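*Asks:* mind looking at a prediction? Sequence and model below.
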Amino acid sequence: MIDLPSLPTDPKYVVITPEMADLWLTHCNPSSNRVLSDTFYERYAKAMASGAWKTTHQGIAFDKKGMLLDGQHRLMGIKISGVSIEMLVIPNCNAETFDVLDAGNRRQAAQLLKVPHRVIVAAAARIIGQMYKMWDPVTLFDGFYDTRASTSDILKTVAAWPELVSMAPIASAAYRAAGVNQPTHLVVLAQAARTEHAERIEDWASGLISGANMDQKDPRLVLRNRFFRERVLLGSSAGRRTSYNLIAKSWNSWAQGKLVGTLKALEGEGIIPVVGTEKFRPQERLTQ
């Protein structure tokens, strides 16, 4: 049986040794905590080892079961610095406070997702979540991207849309090959994966990534060329909605076996529905 360091019954400043930090990190750090950032804990460790670390009100917090809620970066700093540090230890916290702890390095949804390509998955969730009414929008950028969606809403959306995770490698590869906006492409792919056209995604990805052996009016090549020409704009936040609509139009043509001459973003047009989603999308929020 592991002999864990005892926790105080009330908030208390405790001298935490590297051995204590290691035990808490190994046995009391739940997998739901965010991914450790070596940038942060190495910076903390350097300050601790040099004597520059200052004891403040910020410390570590545990829930009522003794599991770590906050402070894993500070504990990792103590562990690798090899220095004992006095720090506030707060026991018996409510787990619901997790989302608002550690304001100095606010937890982002992407830090909590334990999946590949987690940054673009979280960004795509901000789009698809509000499109499919998974929460009441807080601050919509261009009526499209919720810039202030809560962490819990984003995590809930990723759980409801596992296609965001499974399609992320395609979005990432298309960005590297042709600069196609990753989050908006991922939102289109996630929806397409739920339609009768899902089997066309593999060939879509192959052509978009390679750019080889395609007709000049192939929707994939036309989209690829458009992003090559306007990569900066279409990859920015200002071009996010436009990039989504261009990708959706291109995908819709490809899925239905149609060629296209050009891809145009029309002023005042709504969010373009992905073909085949009419069976499950909220009609009033997606307009043709």
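*Replies:* Right, received. Where do you want to start?
*Asks:* hey, let's count contacts and neighbours off CA atoms from now on
*Replies:* Noted.
*Asks:* helices of the stretch 1-150 of the chain, start to end?
*Replies:* 18-27, 38-50, 72-81, 109-112, 118-131 (DSSP state H, counting those that start in this stretch).
*Asks:* in a markdown table: the ones you listed, plus mean neighbour count and distance to S172.
*Replies:* Below are the helices of the stretch 1-150 of the chain laid out as a markdown table (neighbours: other Cα atoms under 10 Å; distance: least, Cα to Cα, whole Å):
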| stretch | mean neighbour count | distance to S172 |
| --- | --- | --- |
| helix 18-27 | 17 | 32 |
| helix 38-50 | 16 | 23 |
| helix 72-81 | 23 | 29 |
| helix 109-112 | 20 | 15 |
| helix 118-131 | 24 | 8 |
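*Asks:* could I get those helices as CSV with distance to N94?
*Replies:* CSV is the format used below for the helices of the stretch 1-150 of the chain (distance: least, Cα to Cα, whole Å):
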stretch, distance to N94
helix 18-27, 18
helix 38-50, 25
helix 72-81, 17
helix 109-112, 18
helix 118-131, 25
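*Asks:* to Q182, which of those lies closest?
*Replies:* Closest to Q182 of the helices of the stretch 1-150 of the chain is helix 118-131 (Cα to Cα; 6.5 Å).
*Asks:* what's stretch 251-268 in contact with?
*Replies:* Contacts to stretch 251-268, defined as Cα atoms under 8 Å, 6 or more residues apart in numbering, come from residues 188, 197, 200, 204, 217-220, 222-223, 226, 242, 245-246, 249-250, 274-275.
*Asks:* same thing but 6 Å
*Replies:* Here stretch 251-268 makes contact (Cα atoms under 6 Å, 6 or more residues apart in numbering) with H197, K217, D218, P219, V275.
*Asks:* need the contact list for the second one.
*Replies:* So that's K217. L259, V260, G261 are the contacts of K217 under Cα under 6 Å, 6+ apart.
*Asks:* another one to put next to it:
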Amino acid sequence: MKAGRWKASHQGIAFDTSGTLVDGQHRLWAILQSGCTIRLAVSFNLPPESIDTIDGGKARTVVDRLVLGGTLGAEGVTKAHVATLRETARGLKHLPKMAYHQEAELMARHLDAVRFAAAHVATRAQGVGVAYVRAVVARAWYSVDHEQLERFCRVLSSGLPEAACDAGIIRLRDQLMATGSTRNRGVQRELYGKVERALLTWLKGEVRSALRPVLEEHFPLPEELKN
């Protein structure tokens, strides 16, 4: 732009029906950095889902898009939030990959639960601070007392029991760490089920010698209760 080599084209900037900028972020940033005055085409009232098909130019991550959307507050979101959301939506189901606008809608709906899970299962312990563990916490956020849930997360993250009934949490932690981070969907599903089982058992004040994964969802999301 400074060298005068910028050429006008059909690609400019675009806003959706809510006034959110959905295309042209990098062009506007280049204009700001160059200090130049540039003529651009401007489009208005694009449907929100159009961002799925907009040419991104420089690769734009889901996190970039969610932050640029400006609807998630000053705290924004991170990769951990997005990964947690995806596993929360999936649960024990086999869920196909979601389009961006679907993830954006889900993030807005479950943001508080996702942030709670990411904040309280923030350990770097191998196999513990992973999305499919945080997903159980995010789902449980809707039906479990938050102080209880926070304590469960604290013991799971630290490995330090606070009462005799915490033995089941420690057993879960040991199994998660022994497995470590895995990309195997079957193993992830089994571990997710074990996290649910451990949480359910702990909430009842029970301690079991064996930790078997649940076979059905015990912490449904609000929209799942309506179906």
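*Replies:* That came through fine. These figures come from a predicted structure and were not determined experimentally.
*Asks:* so after superposing, what's the score?
*Replies:* Overlay of the two chains. TM-score (TM-score structural alignment, normalised by the length of structure 2): 0.72; 216 aligned residues with a Cα RMSD of 3.9 Å.
*Asks:* ok so, going back, by neighbour count, which of the contacts of stretch 251-268 of structure 1 wins?
*Replies:* P219 (29 neighbours; other Cα atoms under 10 Å).
*Asks:* distance of the aligned partner of that one in structure 2 relative to K194 of structure 2?
*Replies:* Correspondence of P219 of structure 1 to structure 2, assessed by TM-score structural alignment: G168. The gap separating G168 of structure 2 from K194 of structure 2 is 11 Å, by Cα to Cα, to the nearest Å.
*Asks:* can you check G129 of structure 2 too?
*Replies:* 15 Å.
*Asks:* what does E162 of structure 2 give?
*Replies:* Where K194 of structure 2 is concerned, E162 of structure 2 sits at a distance of 21 Å (Cα to Cα).
*Asks:* okay, the two: which has more neighbours?
*Replies:* Neighbour comparison, E162 of structure 2 and K194: the larger count goes to K194, with 22 against 12 (by other Cα under 10 Å).
*Asks:* in structure 2, which spans are strands?
*Replies:* 13-16, 21-23, 42-46 (DSSP state E).
*Asks:* what's the neighbour count on P162 of structure 1?
*Replies:* There are 12 residues near P162 of structure 1, going by other Cα under 10 Å.
*Asks:* actually Q188 of structure 2, sorry about that
*Replies:* Neighbour tally, Q188 of structure 2, other Cα under 10 Å: 20.
*Asks:* how about V15 of structure 1, nearest residue that isn't a chain neighbour?
*Replies:* Computed as Cα to Cα, 6 or more residues apart in numbering, the closest residue to V15 of structure 1 that is not its neighbour in sequence is E86, at 4.0 Å.
*Asks:* please name the residues that touch that neighbour.
*Replies:* V14, V15, I16.
*Asks:* how about these in TSV, adding distance to P162 of structure 1 and neighbour count?
*Replies:* Below are the contacts of E86 of structure 1 laid out as TSV (distance: Cα to Cα, whole Å; neighbours: other Cα atoms under 10 Å):
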residue	distance to P162 of structure 1	neighbour count
V14	42	16
V15	43	13
I16	40	19
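*Asks:* inside strands: which ones of the residues you listed?
*Replies:* Going by DSSP E, the strands hold V14, V15, I16 from these.
*Asks:* on that earlier part again, chain neighbours aside, what residue packs nearest to the match of P219 of structure 1?
*Replies:* V207 (5.6 Å).
*Asks:* map the one you found across to structure 1 for me.
*Replies:* In structure 1, V207 of structure 2 lands on L259 (TM-score structural alignment).
*Asks:* what is the neighbour count of its match?
*Replies:* When neighbours are counted by other Cα under 10 Å, L259 of structure 1 comes out with 16.
*Asks:* give me the residue at the spatial middle of structure 1.
*Replies:* A122 (2.2 Å; Cα atoms, centre = their mean).
*Asks:* for that residue, which non-adjacent residue is spatially closest?
*Replies:* That would be A110: by Cα to Cα, 6+ apart, it lies 5.5 Å from A122 of structure 1.
*Asks:* wait, the one you found touches V119, no?
*Replies:* Yes. Between A110 of structure 1 and V119 there is a contact at 5.1 Å, judged by Cα atoms under 6 Å.
*Asks:* tell me the angle of the helix ranked longest in structure 2 relative to helix 79-90?
*Replies:* For structure 2, the longest helix by residue count, based on DSSP state H, is helix 100-120. If you take axes from the mean of the first three to the mean of the last three Cα atoms, to 10 degrees, helix 100-120 of structure 2 sits at 110 degrees to helix 79-90.
*Asks:* what lies in contact with helix 100-120 of structure 2?
*Replies:* E49, D52, R134, V137, A138, W141, C153.
*Asks:* make TSV from these and add distance to G186 of structure 2 to it.
*Replies:* Formatted as TSV, the contacts of helix 100-120 of structure 2 follow (distance: Cα to Cα, whole Å):
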residue	distance to G186 of structure 2
E49	31
D52	29
R134	17
V137	20
A138	21
W141	25
C153	24
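*Asks:* and the residues you listed, which are buried?
*Replies:* R134, V137, A138, W141, C153 (16 or more other Cα atoms under 10 Å).
*Asks:* of all those residues, which comes closest to I13 of structure 2?
*Replies:* Using Cα to Cα, these come closest to I13 of structure 2 at A138, 36.1 Å.
*Asks:* what residue of structure 1 matches up with that closest one?
*Replies:* Aligned partner of A138 of structure 2 by TM-score structural alignment: A190.
*Asks:* for that match, give me its contacts.
*Replies:* E163, L164.
*Asks:* neighbours around Y100 of structure 2, how many?
*Replies:* Counted with other Cα under 10 Å, Y100 of structure 2 comes out at 19.
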